[in-house]
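Colleague: below are the sequence and a predicted model; questions follow.
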Amino acid sequence: MPKPFTPKVVTANALLEGDVIYMTASGWTRDLAEAEVLTDEADADLRLIEAQSQPGSIVGAYLADVTLQDGVPHPTHFREDFRATGPSNYPHGKQETVKEERF
């Protein structure tokens, strides 16, 4: 029996900056909270194909599992949680605004 489909977002890296980005209904964002949450497998596959057809602006697009908490997507895997908060070598970028302890 196939595994049931769970909510997902399309994520990738911005080609020039390298930042983690998430697909929205109208483009890309660097904020996971603004990402388009896909609950239908066929729609998710189509959105991924659309993302992968943008090699001039993004690289490494894939579907990442999320859960919804109060309507806001949250990563289900530590890798995606790590990617959502940005580089960890010292507080800069996204990590400057993260106040909670993540580990």
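Modeller: Structure's in. What do you need?

Colleague: from here on, just use CA atoms for contacts and neighbour counts.
Modeller: OK.

Colleague: gap between the two ends of stretch 23-42?
Modeller: Distance across stretch 23-42, first residue to last, is 16 Å (CA to CA, to the nearest Å).

Colleague: list the contacts of that stretch.
Modeller: 5-11, 19-22, 44, 51, 72-74, 84 (CA atoms under 8 Å, 6 or more residues apart in numbering).

Colleague: share the number of residues neighbouring Ser88, please.
Modeller: Applying other CA atoms under 10 Å, we find 12 residues neighbouring Ser88.

Colleague: does it count as helix, strand or coil?
Modeller: coil (DSSP: H, G, I helix; E, B strand; the rest coil).

Colleague: one more structure, for comparison:
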Amino acid sequence: MTKSFKPSVITANDLLVGDVVYLNGTDWVRSLSEAEVLTDEADADIRLLEASAQVATVVGVYLSPVDTSDGGIETTHFREAFRATGPSNYAHGKREHI
């Protein structure tokens, strides 16, 4: 049995800063709410290949399923929510403001 494709965003880490980033059309953004939600599996696969080729900008590119049922974009897995808060080993970056 194959899994059905779920709406997803393309995510990665900024190569120089390390922040979690999301693809918004052609640009990388740091806010999940600005990410482009992909709903077609074939399109998502092509976009993922294109994003993975941006080795001078990002590392660790992959698709992350999201929930859009409430009108916004929310992660469906704890790991993604945790990644978005930034490094947890000490207060710096995004965690500095929590």
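Modeller: That came through, no problem. All of these numbers come straight from a predicted model, not from anything done at the bench.

Colleague: ok, the spatially most central residue of structure 2 to Tyr62 of structure 2 distance?
Modeller: With distances taken as CA atoms, centre = their mean, Thr11 lies nearest the centre of structure 2, 2.5 Å away. Using CA to CA, Thr11 of structure 2 is found at 6 Å from Tyr62 of structure 2.

Colleague: again, but for Leu16 of structure 2
Modeller: 18 Å.

Colleague: neighbour count for those two, which is higher?
Modeller: Tyr62 (18 against 10).

Colleague: the strand ranked longest in structure 1: how far from the chain's middle?
Modeller: Ranked by residue count under DSSP state E, the longest strand found in structure 1 is strand 58-69. Once both centres are worked out by CA atoms, centre = their mean, to the nearest Å, strand 58-69 of structure 1 turns out to sit 4 Å from its chain's centre.

Colleague: how far off centre is the helix or strand following it?
Modeller: Past strand 58-69 of structure 1, further along toward the C-terminus, the next helix or strand under DSSP states H and E is strand 72-75. Strand 72-75 of structure 1 sits 9 Å away from the centroid of its parent chain (CA atoms, centre = their mean).

Colleague: what's the mean deviation for strand 72-75 of structure 1 versus structure 2?
Modeller: On superposition with structure 2, the mean distance recorded for strand 72-75 of structure 1 (mean CA distance after the TM-score superposition for structure 1) is 1.1 Å.

Colleague: tell me the helix or strand right after that strand.
Modeller: Following strand 72-75 of structure 1 toward the C-terminus (DSSP H and E): helix 78-85.

Colleague: please enumerate residues in contact with that next one?
Modeller: In contact with helix 78-85 of structure 1 (CA under 8 Å, 6+ apart) are residues 20, 31-32, 64, 74-75, 94-95, 98.

Colleague: highest neighbour count among these?
Modeller: Leu32 (25 neighbours).

Colleague: distance of that one from Lys3 of structure 1?
Modeller: The value you get for Leu32 of structure 1 to Lys3 of structure 1, if CA to CA is used, is 25 Å.
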